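Chemist: Mind folding the following:
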Amino acid sequence: MMNNREIYGSSGEKWAQFRPDCAGIDLYTLNLPAPWEYIYQNHDVLLKVDQFGPVYAQANPPGGIQLFRRENGQRFSSWAVWLQSDEMEDGKPFTNFFRPLIDGSNPSKEPQDLKVTFLPHCASYEYRVQNLLVQTEFFVPLHGTEIVMKLHLKNVREKAIDLSVCPTFVPYVNPAQLAPWDKYEWYLKSGVGKDDKELFWSQLLSSTSDPGERRTAVLWTDSENLTGLEISYEKFVGSGDLSCPQTVTDGAYRMKPELTASFGEYRDDNSIWGYPPVYAAKYGCRLESGGERVFTQVLCMPPNTANGGLPAIEDVKKPLVYFESSVYEQKKEEVQDSFKALCRKNKVRTGQEDWDYFINNWLPLQMEWVASLDRGWPTAMRGTRDCAQDYTAMLSIDTAIGRVRLLEMLSCQRSDGWFPRQFSTEGRTGRHDLRGHVDAGAFVIEFVYEYLSYSGDTGVLDVTLPWLDSDGESTVLEHLTRALDYYMVPENLGEHGLCKIGEGDWLDSVNRAGVLGRGESVMVSEQVVMCLQYLAEILESGDIRAEKAAVYREKAEELKKNLLEHAVNQDGFFNGIFTDEGKWIFSDKDPDGEKRPYGPANWFALISGVVPREKRDSVLRVMEMLKCEAGYRLYWPPMGASPINCVGRAASGDAPAGFAENGNVYNHGAQGFLTRALAAVGDGDALFDTLKWLLPYDQTRHPSSVTLSAPYAIVNCWQELPVFKFRSLFSFLTGSVGMAQRAVYEWMFGIRPALDGLVIDPCIPKWMNTANVEFTYLGRRVKMEIKNSGVRCCTPEKVELNGNVAVKTRKDPFHSRTVFVLEKELFQDGENTLRVIL
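Modeler: Now for the predicted structure:
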């Protein structure tokens, strides 16, 4: 069955159903083909969950401490509650997520009335077992590092039931990546005690004796009917393991609850260090017929004192408010209201109900996730180009956080203009990824141009910042000019006058094309053509360095000429990379004899305006060469069958065909960049179609029974592998989310802020006779209506703002169409009405 709101397995069983009014979904089975993940985050803490419960939590993502996590191959959660009653049929323990089961004879067994619900403000897991209703809720507030778990039990049996309720939490409380010789437990000093209620804590100590590296995690738990405790993981699991802990099965908890220790007090009877801890508790619970009981636990990481000491007790106790139901419900309402406001910032109405629903609800939510996840790697570094692209897309939602990231990146720039591949979340003095990739600067320059256009914050250009290799400070404008000049110095230009590739460009799997100093990148050269225009415009708009702006425009024309002269092959499309061996790859004839078109080099040729109008069709034929049943591939055919020298893992056989970038439908570069190129050439029909290939929800294009990922999850790519053809890779951990955000609002609906005003340049499908879009421009609300009675894609005939006909037009510097420009001062406070006639 195919239904975009109801998701079915290949055998017709109903897996899930989207909630109609928000970015929410109900799951009706645990037996999904893979984990379906969802994120809760507030920039102070991030919680990832799936149908089996919590996956991991990280304070201060993406570089902070992981509070807990599942290890590789561990399906069950490290934070769960074991339930057991001798009055039940087999008397065997089970968890509040029903799994893991002690009896593994039927791993597909499920409880009655199962429903797992992911809503933007909370996750809920509920089911019925022998007329005991079990419901668990996880919640992250708007601010702070608290994560709240509420377990709600209700007895709908005809008689009372006695239950053993055993919450279990395995703390990790360490950086995500440790040295190979380290163990997380070596740096933890853990204890259990009582201050108003029972609490567990773990103190992370510093392996380098740096007080600033110390952290403290605390878990508060209920006191009522507490009968046992355990702080040692090894004592807890006994002869079993976390999926079958002996302490749960035999009920013999080692420690009694009459502890007198306070927070921070370590004694022989309440603490452990050097060996792994566990936060395990046992409660006796009698529920009369119709009776209910709620158990609460709150995890948090309160701030240490200035010298790295344990947190002040008043900070430790702040999460106790979540034990009060009225406060808890109020905090949930705040988060719910916050997500409603997020989804109101930009809104579309096209008549395509499923598409509108996804764009209005799931896209902004995943933009929020990606910004905090940094493509999902819980490390202490952000990818420079990744960060620049993601936060460029975030500007239509939040310009303030864009300014923060902009200054962070520029502070980690080398004084010759080069940017690290990844920069430390700890700032310029942290540990960076200094591999010699060269593309980051181009993405940063575009990000700064977009930031200035969205925010109007020209004052940022005068902010002074240090360099990665120098404490001397220079203005943001100087940082930008050095970033651009880096590409123009003779030593960084190759024999064709194109930008050298160094250790790599956007395509990570080509990591050996220029390490000897000869290789050139067509895509980077095309990006630099754009950046030369961007920076020239910045210089001209401030009436500063006009002579340098003129030089940049001349350089752009020179680089265009070199690209057309040297990078276009006999088949009329652009080669991708010139290698150290002096050969073109991604060309009409690669060294292995294959014709291998590469999408991004051709899409950026169109995006940057390098391709003359009369030659666009030959470049666009690359689409036909790359089309397959799941969309548009990155390049085709895959590399590696016959190894090619001076390319890297893509062509050495070290990247299997059909995996990750190698010959796949790679959403970010294959389809995200393509939507931008199609907007440049004015093909709204193909743009909308490509965007639907990029997005995951359409079950006719990407059935969940094939992709195996959640139908809401924007993914990195659709792979072509044995057994799993077109299975997805990496939910949320992808630049595809930002590409989709920009594709909808900037490239399809043509809402493009520029330095001198708002450019109106829609490129919609011909069949879309009307569209309504709501957005915010410089703090002012705008309602835009596009009328398309002429069955056209682009080039408006008339634009009206608040009833006044717009008169300012200009030729776009990249695609050469005439666009309307609405000056900033034309927008009024409050609501503005914008009417566009195609």
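
Chemist: going forward, measure contacts between C-alpha atoms and count neighbours the same way
Modeler: Fine.

Chemist: just the strands in the stretch 551-700 of the chain please.
Modeler: 577-578, 584-585, 627-628, 631-632, 665-666 (DSSP state E, counting those that start in this stretch).

Chemist: Next, the second sequence, to be compared with the first:
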Amino acid sequence: MNDNKTYSFNDEERSIRINRSDLPTPWINYLSNGKMHAFVSQAGGGFAWWKSPIIYRMMHYRYQNVPMDGPGFYTYVREKDGTHWSPTFRPSETPLDSWHAEHHAGWSLFEGTKNGVTARLKLYCAMDVDAICYDLEIINNSDEEKELGLFAYADLAQLEWSTDLFYGYYIQSQVTTFYDEDLDAIIYRYQHTPQPFVEDVPLIWMAADRKMDSYSGDRDKFLGPYRYEQNPIALENGHCGNDTIECGHPCAAGQVNVTLKPGESDRVVFTLGVAPGGLVKHKETLANIKTDLEIFRSHQAIDAQFAKLTGWWDNHLNKFDCSIPNKDVERQINTWSPIQTVHNGRYSRSTSWHAPGYRGFGYRDTATDMVGIAYRDTKWATDMFLYLLSQQFEDGHALHTCYPEDGPSMTRGVTKHADDHLWMPMVAYAILAETADYSLLDQDVAWLSPEDNWTTYGSDTVWTHLMRGVEFTENNLGEKGFPLTFHGDWNDIILRFSRAGKGESIFCGQQYVIVLRQLIEIATEAGRDQADIDRLQQCLDKMVNNLETHAWDGEYWRRGFTDEGDIVGTKQAEYGKIFINPQSWSVWAGVGTDEQNNSGMDNAIKYTATDFGLRLVYPGFKTYPHDPDPFTGYNPGCAENGAVFCQANGWAIIALAKLGRSEDAWKIFGDMVPHTALTNIGLERYEAEPYAYASNIIGPENKRCGWANVTQVTGTAAWMDLVGTQYLLGVRPTLQGLEINPCIPADWKEYSMTREYRGATYQISVSNPDGVVKGVKSVTVNGVLIEGQVIDPSSVSGEAVVEIVMGEE
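Modeler: Below is the predicted model of the structure:
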């Protein structure tokens, strides 16, 4: 256990204990069963949604507003004298005798004690029903009998977020709450008829594991005039009021009273759930709710749902496990990076305490998440891969942002980007390296219609889709021979240099080389037509030549070219002299000489290094009013304009590992572990979670240097997962088998890993008797010495004991 006053990790339980509710920012956890989703902070703030936070947002949450981090998943304990308090501390904010919160994989726990009474609230999603459990254990540790009122409360939203925001004052006349005596549940019905999928619109319900003593569906009556969640009139009165609405502001609140003798305890479980079809099949939906409630009226059945949830997470996290000398890094690799990657796979860059859930699924974002998901859940990665291909246009480019649950109105005003389609071969490679099932390439996938960017038509094979992406790039090369940037590559604000449509991306040229190499390998292993392989090789040779001819700036690699043909990322520039991505991706692409690539990484470190990673660009560009037509409105040191962009640091670590520069690679990797970054920078400056990566950390050119900005929803998690497992600890899946190629600190003498791969479990031990940082002397599998560093999976059945000895070959 790692301890400090604010928080401590319990690695055995894969959890973090938080001892302070008033943190600088919310530290959140996500709850989900795959369709029902929520996030909750250490203080109980957050909201729930079903399938999509755009059209099925169940609860309100205040963004860019104060008081911060609310409303949320609120419970109250009311004592006989009217005193009330919350195990989440908020919303009551009554001082407690003791308090802490815990975040686990997929569930959170809050424990508060006041006047000899302890309340433990466990929040989680049921796995077989779309419902969130407010599982409340109440214990009387005092020497007197306690008469307690237990309340649960949710501030319900008009399901369509933008409609609620802009037209809620009209739509409030299209909402109803009612109490169903047969179900003993408060029910909310949203009746806005233009809803894009009327047949799916759910009823939202709240109930308890026993008969409720009171309820409310009227937020205004529950809270009272000019009050809010901290001091509801219902708590003052000791009764929810039994109010419902036919217009106004809905809520779901329930009350259960308990009497506890000294030493006694009770368990009360409130549930907040949804049942689809509430508008068009109202009676059937109510009957379905009744069936669902049978689960939540039995503690044994509730416990079975919780066991299914923890079982899902155990299965996912156990796909890889390591024991290494650096325990902070070990914890991040084993637990928190894969947890965060799941969250990003589910929510892309859309939903957190600062991201309101309106962005949908970024094409490149979700593709990169699936590269990180593939080795733990190949089916999920494959399903999402096929969906993303269905969002590709027939000319080969892809929809930049996808809205799988939200209807065609969200896909207007689409933009074209140089890189979106180029991530798909990387996902294909990650999946095929796990399965070797090349029939994937022959599956038919439809094309996206450019008429509405929503409907699909026709179909072609996965391989045709991938090759069509190659042809799109080939058909859209600029004067220098690099991919046209269009509205951006991975760095969208690079579009400043391509407003006229002539700017070129060297970075995308490097990415193109990587995916061409992957496609050639896939085609060769799968026995595709030689004509396709020849075409891919022709494209590869041409792009490598372009890069080696036009992309080198003398000491490092350039970033691209403007519409006018001027160089982006050159030592001659006043601002934006060097970008780190071209330095790292050149190594990954295998372009240039070792001397050039080491020089590129040397200069990246020289100019961009901080104590918490490398800045994306140096120096940052000036903005208004210093430049009337700036690169960006971002101030220097912020985001893509000189912040430490964490995802890009993952690629830098890959490059350093491939170059054998262990000390540099591990310094960046270790410094960027969120717990380490917070420790080094300081809590009040860093602010964010010590278990989840941020998108970026404000750089030295800004007075807020060290602030972790845009947390949780970032591709950093997937890339750092892959960096740690594949390129540093050195267990990398390939089409031929499991490659062993570590890059470790010289003082590591040994470490071990467990890796599930193609139906077998690999128990891997690594010894380093000579203190090298890279190089494998021998690989032994089940006592048999093999040639090379790739383990042929056909030679393994069930379990493999793998012994690696590092050293000079």
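
Chemist: so which of the strands of the stretch 551-700 of the first structure is the most packed in?
Modeler: strand 665-666 (a mean of 30; mean count of other CA atoms under 10 Å).

Chemist: That one aligns to what range in the second structure?
Modeler: Residues 644-645 of the second structure are matched to strand 665-666 of the first structure when aligned by TM-score structural alignment.

Chemist: cool, stretch 752-768 of the first structure as well?
Modeler: If you align by TM-score structural alignment, stretch 752-768 of the first structure falls on residues 732-748 of the second structure.

Chemist: got the contact list for the matching stretch?
Modeler: Residues from elsewhere that reach stretch 732-748 of the second structure, judged by CA atoms under 8 Å, 6 or more residues apart in numbering: 325, 429-430, 432-434, 436, 521-522, 525, 657, 660-663, 666, 725-731, 757, 768, 771-776, 789-793.

Chemist: If we go by neighbour counts, what in the helix or strand Val805 of the second structure falls within is buried?
Modeler: According to DSSP states H and E, Val805 of the second structure maps onto strand 799-806. Residues of strand 799-806 of the second structure classed as buried: 800-806 (neighbour count, 16 or more other CA atoms under 10 Å).

Chemist: what do you get for stretch 775-790 of the second structure?
Modeler: Buried-residue list, stretch 775-790 of the second structure, by 16+ other CA under 10 Å: 775-776, 778-781, 789-790.

Chemist: Please identify which of those residues is nearest to Arg359 of the second structure.
Modeler: Ranked by distance to Arg359 of the second structure (CA to CA), those are led by Val790 at 40.8 Å.

Chemist: Could you check which residue of the first structure pairs with that closest one?
Modeler: Val790 of the second structure maps onto Val821 in the first structure, by TM-score structural alignment.

Chemist: quick one: contacts for its match?
Modeler: 756-760, 806, 808-810.

Chemist: Leaving out sequence neighbours, find the closest residue to it.
Modeler: Counting by CA to CA, 6 or more residues apart in numbering, the nearest residue to Val821 of the first structure once its immediate chain neighbours are dropped is Val759, at 4.5 Å.

Chemist: mean shift of the one helix or strand that neighbour maps to relative to the second structure?
Modeler: Assigned by DSSP H and E, Val759 of the first structure falls within strand 757-760. Its aligned residues in the second structure lie a mean 2.8 Å from strand 757-760 of the first structure after superposition (mean CA distance after the TM-score superposition for the first structure).

Chemist: Following the chain past that strand, name the next helix or strand.
Modeler: Assigned by DSSP H and E, the successor of strand 757-760 of the first structure is strand 770-777.

Chemist: The very next helix or strand once past that following strand corresponds to what range in the second structure?
Modeler: Downstream of strand 770-777 of the first structure, the first helix or strand assigned by DSSP H and E is strand 780-787. Aligning strand 780-787 of the first structure against the second structure (TM-score structural alignment) gives residues 760-767.

Chemist: still on that earlier bit, quick check: the match of Val790 of the second structure is in a strand.
Modeler: Yes. Assigned with DSSP: H, G, I helix; E, B strand; the rest coil, Val821 of the first structure falls within a strand.

Chemist: Tell me the counterpart of Ala371 of the first structure in the second structure.
Modeler: Under TM-score structural alignment, Ala371 of the first structure pairs with Gly345 in the second structure.

Chemist: Once you drop chain neighbours, what's closest to its match?
Modeler: Closest to Gly345 of the second structure by CA to CA, 6+ apart is Asp369, at 5.5 Å.

Chemist: Map that neighbour onto the first structure.
Modeler: In the first structure, the residue matched to Asp369 of the second structure (TM-score structural alignment) is Asp390.

Chemist: That match and Gly738 touch, don't they?
Modeler: Yes. Between Asp390 of the first structure and Gly738 there is a contact under CA atoms under 8 Å: 5.3 Å.

Chemist: so what's in contact with these two at the same time?
Modeler: In contact with both Asp390 of the first structure and Gly738: Met367, using CA under 8 Å, 6+ apart.

Chemist: give the contact list for the residue lying farthest from the centre of the first structure.
Modeler: Computed with CA atoms, centre = their mean, the residue of the first structure farthest from its C-alpha average is Lys159, at 48.6 Å. By CA under 8 Å, 6+ apart, Lys159 of the first structure lies in contact with 288-289.

Chemist: Just give me the match in the first structure for Ile28 of the second structure.
Modeler: Ile28 of the second structure maps onto Glu37 in the first structure, by TM-score structural alignment.

Chemist: Give me the neighbour count for that match.
Modeler: Glu37 of the first structure: 20 surrounding residues under other CA atoms under 10 Å.

Chemist: Quick check: the gap between it and Phe68 of the first structure.
Modeler: 16 Å (CA to CA, to the nearest Å).

Chemist: what does His152 of the first structure give?
Modeler: Between His152 of the first structure and Phe68 of the first structure the distance is 23 Å, computed by CA to CA.

Chemist: quick one, which of those two is more surrounded?
Modeler: Taking neighbours as other CA under 10 Å, His152 of the first structure and Phe68 compare with Phe68 leading, 23 against 17.

Chemist: so the more buried one makes contact with Ser78?
Modeler: Yes. Phe68 of the first structure lies in contact with Ser78 (CA under 8 Å); the separation is 7.1 Å.

Chemist: All the strands of the stretch 301-450 of the first structure, in order from the start?
Modeler: For the stretch 301-450 of the first structure, strands defined by DSSP E, counting those that start in this stretch occupy the ranges 347-349, 381-383, 422-424.

Chemist: Tell me which of those strands is the most buried.
Modeler: Ranked by mean neighbours (mean count of other CA under 10 Å), the strands of the stretch 301-450 of the first structure are led by strand 422-424, with a mean of 24.

Chemist: That strand maps to which residues in the second structure?
Modeler: Counting by TM-score structural alignment, strand 422-424 of the first structure corresponds to 401-403 in the second structure.
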